[in-house]
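S.K.: got a structure for you, letters missing:
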């Protein structure tokens, strides 16, 4: 599919949409080679639209640490929002991925960001019973009191 998208001669808006869908699916499934190929050929790691979340959310849902780390190293926006108004850190906190949370915190994710209903990554982790993640976020809050 990725090769087809890259060689197809279609209008730029349609090609961007196809790249976004393919990148989202590759990120979800952890297909690192395809993710790299699509990004190299114009796949936008921060793009979202009315139907799809930014690709980092797919990588988090798929618990694909190598893809998450790749997006982070490539400069993914840590404050990008999904359709629910959540940041990547909020989704990782909900899922309970300690390594994902650590990676996002180390990349500078805002621990004070709020979503609809004034939820933070900490409150989302607390609701789900993820005590270790609550601790990590609390520790990061202490380091980021200036925000």
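M.R.: Good, I have the coordinates. This is a predicted model, so every value here is computed, not measured. Numbering: from 1, shown residues only.
S.K.: CA atoms for contacts and neighbours, from now on please.
M.R.: Will do.
S.K.: The most centrally placed residue in the chain: what's it in contact with?
M.R.: A centroid search over the chain (C-alpha atoms, centre = their mean) returns residue 56, at 2.5 Å, as the residue closest to the centre. Taking C-alpha atoms under 8 Å, 6 or more residues apart in numbering as the definition of contact, the neighbours of residue 56 are 24, 27, 45, 46, 67, 68, 71, 76, 88.
S.K.: mind checking which helix or strand it is in?
M.R.: Secondary structure assigned from DSSP states H and E places residue 56 in helix 55-61.
S.K.: Can you name every helix or strand that the helix or strand just after that helix contacts?
M.R.: Read in the C-terminal direction, the helix or strand following helix 55-61 is helix 65-73, with elements assigned using DSSP H and E. Here helix 65-73 is seen to pack against helix 32-40, helix 55-61, helix 98-106 when contacts are counted using 3 or more C-alpha pairs under 8 Å, 6 or more residues apart in numbering; DSSP states H and E.
S.K.: And the last one, how far out from the chain middle?
M.R.: Put simply, helix 98-106 sits 11 Å off its chain's centre (C-alpha atoms, centre = their mean, to the nearest Å).
S.K.: ok, structure two:
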């Protein structure tokens, strides 16, 4: 038994690729040497060439150098450093933006670094700054022409990344600079969906007030309300219902927010959903929220649904009563008591 019996597998989360180290990174709080924009960086010199992985016996060459200072070797200057790329197309500007080194970012940009250059995965310096929540870096990049339109191979944008990780100030900055509120991953997940998945209430309120569609589903039919219910985010569920979320919106497999919350035993979510009178009967997938709660052994959930009017005499598509799905005596007593009241 389990979720397979309910005809509704758990929803796989939508995902902007997680933050992975671009290079071995120095700490943003590390002290810097006098006269340098930032201290020892992640590229090392070996035989006159930088190594993305570090190592070797050469002295460390910081990603930002004194303006105009020559590198060891003929023809090397700060501007050359700014234009170098490492493994997978990573640039020093991406590294500095990821780590939140605002002084490094400024120096690299002033030395001619390409702000909108994309890594092999499609990510840019703006994407990494947004993903990591470095709003000061994001604002600076916009001053020098950063674009919000670049996408990763998964369809990710700076706005989607910031929303997934709950960076409200970054989301606000991106929207002010023209980010598309309707951006979607290639699986259909929107910024609102990703924020709902993570339970970021302040980001959700901002997105909704900026025109996000509260009922926009992914390609598999999963709506933001559904994913918030599966994750147990009751406050998010409440806000979305108040903003017009469809309480009975079903995924392509027929499961609804209430059924998923009942299966998980998220009683605070169920209480919010019940305020909007969702369907308590048999759903398109042939089962009910009560069947799901009984099958999962959630005693308090069963009591909540029965009190709201769920019918213990309904049979699922396998012709089973809720009482036939459990041996829990407490649940059986609740079901029999309700059935007795219903008959009387």
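M.R.: On my side now, so go ahead. Only a predicted model underlies this, so the values are computations on that prediction, with no experimental measurement involved.
S.K.: Drop the TM-score for these two in here.
M.R.: For this chain pair, the superposition-based TM-score is 0.81 by TM-score structural alignment, normalised by the length of structure 1; 138 aligned residues with a C-alpha RMSD of 2.4 Å.
S.K.: before we move on, the earlier item: quick check: which of the helices and strands packed on helix 65-73 of structure 1 has the most neighbours on average?
M.R.: The highest average neighbour count among the helices and strands packed on helix 65-73 of structure 1, using mean count of other C-alpha atoms under 10 Å, belongs to helix 55-61 at a mean of 25.
S.K.: what distance separates that helix from the middle of the whole chain?
M.R.: If you compare the mean C-alpha spot of helix 55-61 of structure 1 with that of the full chain, they lie 4 Å apart, counting by C-alpha atoms, centre = their mean.
S.K.: and that helix, which stretch of structure 2?
M.R.: Mapping helix 55-61 of structure 1 onto structure 2 (TM-score structural alignment) gives residues 191-197.
S.K.: By how much does the matching stretch deviate from structure 1 on average?
M.R.: Its aligned residues in structure 1 lie a mean 1.5 Å from stretch 191-197 of structure 2 after superposition (mean C-alpha distance after the TM-score superposition for structure 1).
S.K.: Which of the helices or strands spans the nearest residue to residue 306 of structure 2 once chain neighbours are set aside?
M.R.: The spatial neighbour of residue 306 of structure 2 that comes closest, neighbours along the chain excluded (C-alpha to C-alpha, 6 or more residues apart in numbering), is residue 338 at 7.0 Å. In this assignment (DSSP H and E), residue 338 of structure 2 forms part of helix 329-343.
S.K.: by contact count, what packs against that helix?
M.R.: Under the contact criterion of 3+ C-alpha pairs under 8 Å, 6+ apart, the helices and strands touching helix 329-343 of structure 2 comprise helix 299-307.
S.K.: so is residue 44 of structure 2 in a helix, a strand, or just coil?
M.R.: Using DSSP: H, G, I helix; E, B strand; the rest coil as the criterion, the local structure at residue 44 of structure 2 reads strand.
S.K.: which one is it nearest to, not counting chain neighbours?
M.R.: Here the nearest residue to residue 44 of structure 2 in space, its sequence neighbours aside, is residue 60; by C-alpha to C-alpha, 6+ apart that works out to 4.8 Å.
S.K.: From residue 173 of structure 2, how far out is the one you found?
M.R.: 35 Å (C-alpha to C-alpha, to the nearest Å).
S.K.: Quick one: map residue 99 of structure 1 onto structure 2.
M.R.: Here residue 99 of structure 1 is matched to residue 235 in structure 2, going by TM-score structural alignment.
S.K.: doesn't residue 303 make contact with the residue nearest to residue 306 of structure 2?
M.R.: No - counting by C-alpha atoms under 8 Å, no contact exists between residue 338 of structure 2 and residue 303, whose distance comes to 9.5 Å.
S.K.: Run through the helices of structure 1 in chain order.
M.R.: Taking DSSP state H as the criterion, structure 1 contains helices spanning 2-7, 12-29, 32-40, 55-61, 65-73, 88-95, 98-106, 121-127, 131-143.
S.K.: Can I get these in a markdown table including distance to residue 114 of structure 1?
M.R.: Putting these into a markdown table (distance: least, C-alpha to C-alpha, whole Å) gives the following:
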| stretch | distance to residue 114 of structure 1 |
| --- | --- |
| helix 2-7 | 35 |
| helix 12-29 | 24 |
| helix 32-40 | 29 |
| helix 55-61 | 17 |
| helix 65-73 | 21 |
| helix 88-95 | 9 |
| helix 98-106 | 15 |
| helix 121-127 | 8 |
| helix 131-143 | 13 |
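S.K.: which one of those helices lies closest to residue 113 of structure 1?
M.R.: helix 121-127 (7.7 Å; C-alpha to C-alpha).
S.K.: Where in structure 2 does that closest one fall?
M.R.: Alignment note (TM-score structural alignment): helix 121-127 of structure 1 is matched to residues 257-263 of structure 2.
S.K.: quick one: that stretch to structure 1 mean distance?
M.R.: Average distance, stretch 257-263 of structure 2 versus aligned residues of structure 1 after superposition (mean C-alpha distance after the TM-score superposition for structure 1): 1.0 Å.
S.K.: which other residues reach that stretch?
M.R.: Contacts to stretch 257-263 of structure 2, defined as C-alpha under 8 Å, 6+ apart, come from residues 3, 225-227, 229-230, 232, 247-250, 267, 269-270, 273, 278, 288-290, 292-293, 295-296, 298, 301.
S.K.: can you do 7 Å?
M.R.: Surrounding stretch 257-263 of structure 2, the residues in contact under the criterion C-alpha atoms under 7 Å, 6 or more residues apart in numbering are 225-226, 229-230, 248, 269-270, 273, 288-289, 292-293, 296, 301.
S.K.: Looking at the residues you listed, which one is closest to residue 51 of structure 2?
M.R.: Of all these, the one with the least separation from residue 51 of structure 2 (C-alpha to C-alpha) is residue 230, at 44.8 Å.
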